[in-house]
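*Asks:* model this:
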Amino acid sequence: MASSAPAARFAEGEDPQQLGPDTEMLQHQGWALDADGMGVTKTFHFKSYFKAVSFVNLIASESSSKKHHPTMTVRIGSVDVHWTTHRPRGLTHKDITMARHCDHGASLMGAVDSGQGLKCGPSA
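*Replies:* Predicted coordinates for the structure are as follows:
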């Protein structure tokens, strides 16, 4: 059975032999390559909107200091994070480093499994 998952596409100047295993490690930790293989994405779940927004602020602080910013979508109990590099275009060590920062920050902020995250609407 052929896999339809995209292959990682690294930016010019990056070392695929180094970043390949790093990218695979991220995928084992719940990250996925985006549709064109030039970035990584993951959804983090939280038990409250406040924790989700606090997580966004934690990422924003580090992003500002590193001058590398993700695309983020905030919902009531989750945050989608997408890292990619625009110049040079493709996956870079900066994306890998910041994805690891997100995993560490999510742990500090009390991230939960998707079924335990806060959902909009009446409780079951």
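*Asks:* C-alpha from now on. contacts and neighbour counts both.
*Replies:* Fine.
*Asks:* what are the ranges of the strands in this protein?
*Replies:* Taking DSSP state E, the strands of the chain run over residues 32-33, 39-45, 71-74, 78-86, 89-90.
*Asks:* Throw these into TSV and include distance to residue 5, thanks.
*Replies:* Written out in TSV, the entries for these read as follows (distance: least, C-alpha to C-alpha, whole Å):
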stretch	distance to residue 5
strand 32-33	8
strand 39-45	12
strand 71-74	21
strand 78-86	16
strand 89-90	16
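*Asks:* Tabulate the ones you listed (JSON lines), appending mean neighbour count.
*Replies:* Formatted as JSON lines, these follow (neighbours: other C-alpha atoms under 10 Å):
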{"stretch": "strand 32-33", "mean neighbour count": "22"}
{"stretch": "strand 39-45", "mean neighbour count": "23"}
{"stretch": "strand 71-74", "mean neighbour count": "14"}
{"stretch": "strand 78-86", "mean neighbour count": "21"}
{"stretch": "strand 89-90", "mean neighbour count": "17"}
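*Asks:* Indicate which one of those strands is closest to residue 101.
*Replies:* Comparing the strands of the chain against residue 101 with C-alpha to C-alpha, the closest turns out to be strand 78-86 (11.5 Å).
*Asks:* quick one more, to check against the first:
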Amino acid sequence: MASNTPTPRFAEGEDPRQLGSDTAALQQQGWALDAEGMGVTKTFYFKSYFKAVSFVNLIASESSVKKHHPTMTVRFGSVDVHWTTHNPRGLTTKDIAMARHCDNGAGLMGCVESGQGLKCGPEK
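*Replies:* The predicted model follows:
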């Protein structure tokens, strides 16, 4: 029976032992490997749209400095973040470092648990 769980695919030149350990640590923090195993992804939840957008700006600022950019999807009360490296293709230490930056920034921006974030629609 084949497993549907992706295995990490590290970029050429990376230390698979160290990066494997770092990836496992990220997974303990709620990050998941993408379907190809070449990146990591996580959804962050916020109680206001402004906080979600502020979180995106925090990531954008650091991304500009590091010259490493994620794919992000902003929703009303959440932000999906996906880190991968395109050249060389695969998971790298840059992805791990930026994912950690996201976790730290999410705490500063008031990230909440899934289900506690802002919902679109009338208040009850």
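*Asks:* Post the TM-score for the overlay when you can.
*Replies:* For this chain pair, the superposition-based TM-score is 0.97 by TM-score structural alignment, normalised by the length of structure 1; 124 aligned residues with a C-alpha RMSD of 1.1 Å.
*Asks:* before we move on, the earlier item: and the strands of structure 1: which comes nearest residue 15 of structure 1?
*Replies:* Where the strands of structure 1 are weighed against each other on C-alpha to C-alpha, the nearest is strand 89-90, at 11.9 Å.
*Asks:* What is the mean deviation of the closest one from its aligned residues in structure 2?
*Replies:* Average distance between strand 89-90 of structure 1 and its aligned residues in structure 2, after superposition and using mean C-alpha distance after the TM-score superposition for structure 1, equals 0.1 Å.
*Asks:* Where does that strand end up in structure 2?
*Replies:* Under TM-score structural alignment, the alignment places strand 89-90 of structure 1 onto residues 89-90 of structure 2.
*Asks:* circling back: how about the strands of structure 1, which one is nearest residue 103 of structure 1?
*Replies:* Residue 103 of structure 1 lies closest to strand 39-45 among the strands of structure 1, at 8.7 Å (C-alpha to C-alpha).
*Asks:* Counting by contacts, list what the closest one packs against.
*Replies:* The contact analysis (3 or more C-alpha pairs under 8 Å, 6 or more residues apart in numbering; DSSP states H and E) places strand 39-45 of structure 1 against strand 32-33, strand 78-86, helix 93-108.
*Asks:* Relative to structure 2, what is the average displacement of that strand?
*Replies:* Its aligned residues in structure 2 lie a mean 0.1 Å from strand 39-45 of structure 1 after superposition (mean C-alpha distance after the TM-score superposition for structure 1).
*Asks:* Quick one: the residues in structure 2 that the longest helix seen in structure 1 pairs up with.
*Replies:* In structure 1, with assignment by DSSP state H, the single longest helix is helix 49-66. Matched against structure 2 by TM-score structural alignment, helix 49-66 of structure 1 falls on residues 49-66.
*Asks:* Please name the residues that touch the residue nearest to residue 31 of structure 2 when sequence neighbours are not counted.
*Replies:* Counting by C-alpha to C-alpha, 6 or more residues apart in numbering, residue 42 is the residue found nearest to residue 31 of structure 2 once chain neighbours are left out, at 5.0 Å. Applying C-alpha atoms under 8 Å, 6 or more residues apart in numbering, we find residue 42 of structure 2 in contact with 30, 31, 32, 80, 81, 82.
*Asks:* what's the closest non-adjacent residue to the fourth one?
*Replies:* Think residue 80 of structure 2. Nearest residue to residue 80 of structure 2, sequence neighbours excluded (C-alpha to C-alpha, 6+ apart): residue 43, at 4.3 Å.
*Asks:* Between the two ends of stretch 21-41 of structure 2, how far is it?
*Replies:* Start and end residues of stretch 21-41 of structure 2 are separated by 17 Å (C-alpha to C-alpha, to the nearest Å).
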